[in-house]
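1. Predicted model, plus sequence, below.
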Amino acid sequence: MLLRAVNCSFLLVINVCLYVSAICFFSAPGPTATKNLDNIWLNELFGKIDETNTTVETVDKFNNYQIYPRVISIVSKDYFKFFKVNLRRTCPFWSDDSKCAMRYCQVESCQLEDLPIGLKGSRHSLVDEDMSIKYMEGPQQQECEEAMQDQLGYINTTISAAAMEDFALWQAHDDLQEMYCTLPEDDGDAEYVDLSLNPERYTGYKGPSANRLWHTIYMENCFRPKNLFEVYIKSAKLTGMCLEKRAFYRAISGLHTSINIHLSAQYLLSDKGSTFLNPCGTGFWGPNVEEFERKFGPQYTKGEGTQWLRNLYFLYLVELRALQKAAPVLEHVEYYTGNDKEDEATRLAVNNLLSIVKQFPQHYNERSMFSGGQQAQKLKEEFRLHFRNISTIMDCVGCDKCRLWGKLQVQGLGTALKILFSNKARTNGYNELSPTVNRHTLQLERSEIIALFNAFARLSTSIYELDRFRQILR
């Protein structure tokens, strides 16, 4: 046993060294890359963020030093790690037979003892034996070997029966608190996924399938100026649209930007398969500067890349405002998992984050939207239906891992919009920016809270990674 531990530690040290070397080799621009990369364009990302009263510099400082470390710590806790989602729905708009392009071992853990203590509850007598929640038992060694042939985007659903029993207890507790789930994800094919075993990163999902997805979102679901046939709306054209329609486009563009930053920051730098030094064949992941440049560089985006990055900051402020507004609700959630110590730590961490969020000096002012009487309410309903349709389009993503994170981030944004614009999210005043929702009128379900925090954590990570790309390019 001791020898095995020593060998594992030895391999881990070597893997870390090779990982660092791989990042240096693959992410640092070589002679050819330096010639092609324009390192000046990213310096244009500064100053006022559209539709807000704050600046890029203010958000960078606030996020990278205060928000990012806190929210990353929070979403690593048991309450936020497990997300219930249906990944088996058929795309209602078109048939999609696309598959992820690369392969590696998706099963990262096969041992029950590796699961957190909070998931190994002992109150089995409270669990309904006929519960219909679906799960996958931890695979044995043979299954691990077979998993080596799985596609890169395969979802790791390794959760034990003991953990599933705890989920039932959590749900029973929420029911008592009137925190029952009414979301469409809660159906017979929904299952819990451990997000920590399935990090968002590059999967090889690209080409016609991915392009069709975003083309449909922009062309058929975003409000557009008349006689505009391009997929993306140029920043100069946005001025001809009303505030609400501009905000909708900026939010979707910000989400798209955030996802592209994640994939560039966690890129598969080397996929050598299973070797002595890399026994699981998981590859080496890290920032890919050239991929980032292809996503946002002016020569590839007709000069719009900087504006797309600016839209990321806009979306960040929208979800930050949602957290501030919903603080009275979130501060009273028990974050129940059955592990009293873990639950208390989660509550303290969330309340600490919310106290920092409240200190932000220039929150987004959503009260300027949908304030024009009956016509504004009609536009508000269109706004909701457009976004709901985008959430349905997530069932058309051809990569399971991409679908998982797409659905989670869309649901998180949808929860933020619910907090900001729902009729139940009534405030305590009409003219102040500071009023928050009444915790007795707005109810947030467990899955909405999990999605809200994880989606915001993704935006926070994007801004943090963006600063890393700045440093590399400089």
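-> Arrived safely, thanks for sending. Numbers count the residues shown, from 1 in each chain.
2. going forward, measure contacts and count neighbours with C-alpha atoms only.
-> OK.
3. residues near residue 277, how many?
-> Counted with other Cα atoms under 10 Å, residues neighbouring residue 277 total 14.
4. three-state assignment of it?
-> With DSSP: H, G, I helix; E, B strand; the rest coil as the basis, residue 277 sits in coil.
5. I'd guessed it sits against residue 10; true?
-> No. Residue 277 is beyond contact range of residue 10, at 9.5 Å (criterion: Cα atoms under 8 Å).
6. what residues do these two have in common as contacts?
-> Here residue 277 and residue 10 have no joint contacts, going by Cα atoms under 8 Å, 6 or more residues apart in numbering.
7. Tell me which other helices or strands whichever helix in the chain runs longest touches.
-> The longest helix of the chain (DSSP state H) is helix 446-473. Helix 446-473 sits against helix 68-75, helix 78-81, strand 82-85, helix 243-265, helix 289-296, helix 305-325, helix 400-421, with contacts defined as 3 or more Cα pairs under 8 Å, 6 or more residues apart in numbering; DSSP states H and E.
8. For those, please prepare JSON lines with the additional fields mean neighbour count and distance to residue 180.
-> JSON lines is the format used below for the helices and strands packed on helix 446-473 (neighbours: other Cα atoms under 10 Å; distance: least, Cα to Cα, whole Å):
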{"stretch": "helix 68-75", "mean neighbour count": "19", "distance to residue 180": "21"}
{"stretch": "helix 78-81", "mean neighbour count": "20", "distance to residue 180": "16"}
{"stretch": "strand 82-85", "mean neighbour count": "21", "distance to residue 180": "13"}
{"stretch": "helix 243-265", "mean neighbour count": "22", "distance to residue 180": "28"}
{"stretch": "helix 289-296", "mean neighbour count": "20", "distance to residue 180": "40"}
{"stretch": "helix 305-325", "mean neighbour count": "24", "distance to residue 180": "21"}
{"stretch": "helix 400-421", "mean neighbour count": "23", "distance to residue 180": "15"}
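9. In addition, the following structure is provided for comparison:
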Amino acid sequence: MCSANLLKVLLCTIVLNQCLGFFNQPQGTEKSEPDDCFCQLEGKIDECNCKIDTVDSFNNVKIFPRLQSLLVKDFFRFFKVNLRRPCPFWVDDSKCAMRYCHVEYCEQNEIPEGLKGEAKPATKYTENGEDDCDEHTNLGYLNTTISEKAQLDIEKWLAHDQAQDNFCVEEENGNDSEYVDLLLNPERFTGYAGESAHRIWRTIYLENCFRPKNTFSFNPYIQTATLNSMCLEERVFYRAISGLHASINIHLSANYLLSNKHGLSLKDPKGEWGPYLEEFRTRFSPESTNGEGPHWLRNLYFVYLIELRALAKAAPYLEREDYYTGNASEDYDTKMAIKDLLSVIKKFPDHFDETTMFKGTKEAEKLKYEFKQHFRNITRIMDCVGCDKCRLWGKLQTQGLGTALKILFGGQFDYDVAGNLRNRKEMQLKRNEIVSLLNAIGRLSTSIYKLDDFRQMMR
């Protein structure tokens, strides 16, 4: 009897201590799920002197809002791209996996007068002439319609360009290149997945990224613990590609089709789009990425600093551009917005330091050549993406990063002691390069901003 009473007393004591421990626990120290904190990054960014919380504050408060207002300007919203170029490496006829997008411009009275003669029948009717408005098409549907006036203005912009020297594969030349309004074709989840999408990234990592010597793995992603066995230039290349990949995955998680999650009509052409935390966890949590997800997120900050440094280095050049579209008032506003953005970027204390790379020896020059050729191959791989919208944004962001690398490691901007550009012909940027560079940093900036949203959702 005494033993039974003693056992009851012990059990009560244990329960009481647990309750007291719970109520006395300081606020904010509750036990979390293992992956609840994986995106709460801190400390110094690899290969840089800057800390993550410094970049978060700088981007979210100063850079992100400026880019959001700049990138809606006409000069930056039209991007010329060739989406019909065949894949040079393999035969691929894959398409987006989901078919929920509504076909636009189904009715004749909905098509602008200047575009009626150019509209393709497939965008209006089925082959038998019946209205196809209610049928589903690819979720990655690309709206390539631009008004007649915009087409004429674009021809003037092209004549206004006096560019040379291209780092990436040419996008704007050729009969198959066309201007796309980026505001009508936002980057978001398209359902493009499966073997086709995996093959794109597998080819980029396994065949075009530098790998640790004397190692071989079918895993395309290099384990962070082995990166230090590679030289600085090789690590920079991998971190830049990994950061770009992470940024794209954040965009898809932050702009996800939610309609089917809430029982809404999937025939709605606009759908309901927004952040989907489970998709973000799948792409980045340690449990689903063999512990590498948080490192990939850190690489996002690294590639952001690379492109930020390129903008700072090219600032005297970019400040002298006219940003010509034919609309004098908007052109002036665009130029002032660029100057304001660059003035803020130049004050940032810890840009990426490109002067530590490719120093001195013939071996360094050889490595620099390989660096460039690897990246050019990656821009070619974008022609193998089986979803038009994914291909568009893949091309734009790789060209933007390629333009940043061209600025950092290509020709030189010839400045005098006062910081003025002596000779514009020493290095020139084409309009498409400037558009892709600013839109690419805009995508990275958005990723860092959205990453903070996902942190709040996890809390």
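-> Received the coordinates, thanks. Keep in mind that what you see is a predicted model, and the values were worked out from it rather than measured.
10. Tell me how they score on TM after superposing.
-> With the length set by TM-score structural alignment, normalised by the length of the second structure, the two chains reach a TM-score of 0.83; 414 aligned residues with a Cα RMSD of 3.0 Å.
11. re earlier: what range in the second structure matches the longest helix of the first structure?
-> Per the alignment by TM-score structural alignment, helix 446-473 of the first structure matches residues 431-458 in the second structure.
12. So for residue 104 of the first structure, which of the helices and strands packed on helix 446-473 of the first structure sits nearest?
-> Residue 104 of the first structure lies closest, by Cα to Cα, to one member of these: helix 400-421, at 13.4 Å.
13. what angle separates the closest one from helix 446-473?
-> Angle, helix 400-421 of the first structure to helix 446-473, by axes from the mean of the first three to the mean of the last three Cα atoms, to 10 degrees: 110 degrees.
14. what packs against helix 400-421 of the first structure?
-> Counting by 3+ Cα pairs under 8 Å, 6+ apart, helix 400-421 of the first structure packs on helix 305-325, helix 374-393, helix 446-473.
15. please redo it, this time with the cut-off set to 6 Å
-> helix 305-325, helix 446-473 (3 or more Cα pairs under 6 Å, 6 or more residues apart in numbering; DSSP states H and E).
16. I'd like these as CSV, with distance to residue 235 of the first structure appended.
-> Formatted as CSV, these follow (distance: least, Cα to Cα, whole Å):
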stretch, distance to residue 235 of the first structure
helix 305-325, 7
helix 446-473, 21
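17. quick one: which of the ones you listed is nearest residue 196 of the first structure?
-> Among these, helix 446-473 comes nearest to residue 196 of the first structure, with 11.3 Å by Cα to Cα.
18. In the first structure, what residue corresponds to residue 37 of the second structure?
-> Aligned partner of residue 37 of the second structure by TM-score structural alignment: residue 40.
19. what's the distance between that match and residue 295 of the first structure?
-> Separation of residue 40 of the first structure from residue 295 of the first structure (Cα to Cα, to the nearest Å): 16 Å.
20. for residue 142 of the first structure, same thing?
-> Remark: distance between residue 142 of the first structure and residue 295 of the first structure (Cα to Cα) = 40 Å.
21. next one: residue 257 of the first structure
-> From residue 257 of the first structure to residue 295 of the first structure the distance is 9 Å (Cα to Cα).
22. Give me the spatial nearest neighbour of the counterpart of residue 402 of the second structure in the first structure, chain neighbours excluded.
-> In the first structure, residue 402 of the second structure lines up with residue 414, judged by TM-score structural alignment. Once flanking residues are discounted, residue 414 of the first structure sits nearest to residue 387: 7.5 Å by Cα to Cα, 6 or more residues apart in numbering.
23. After the helix or strand residue 154 of the second structure falls within, which helix or strand is next?
-> In this structure, residue 154 of the second structure is located in helix 148-160 according to DSSP states H and E. Using DSSP H and E, the next helix or strand after helix 148-160 of the second structure towards the C-terminus is strand 177-181.
24. which part of the first structure lines up with that following strand?
-> Alignment of strand 177-181 of the second structure against the first structure: residues 190-194, by TM-score structural alignment.
25. List of residues touching the matching stretch?
-> Taking contacts as Cα atoms under 6 Å, 6 or more residues apart in numbering, the residues outside stretch 190-194 of the first structure that touch it are 81-86, 134, 157.
26. rerun at 8 Å
-> The contact list for stretch 190-194 of the first structure, computed with Cα under 8 Å, 6+ apart, reads 81-87, 133-135, 155-159.
27. contacting residues around residue 459 of the first structure?
-> Residues counted as contacts of residue 459 of the first structure (Cα under 8 Å, 6+ apart) are 258, 312, 315-316.
28. Same list (those) but as a markdown table, adding distance to residue 437 of the first structure.
-> Converted to a markdown table, those look like this (distance: Cα to Cα, whole Å):
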| residue | distance to residue 437 of the first structure |
| --- | --- |
| 258 | 27 |
| 312 | 25 |
| 315 | 20 |
| 316 | 19 |
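29. Pull up the gap between the aligned partner of residue 363 of the second structure in the first structure and residue 381 of the first structure, please.
-> Mapped onto the first structure by TM-score structural alignment, residue 363 of the second structure lines up with residue 375. Separation of residue 375 of the first structure from residue 381 of the first structure (Cα to Cα): 10 Å.
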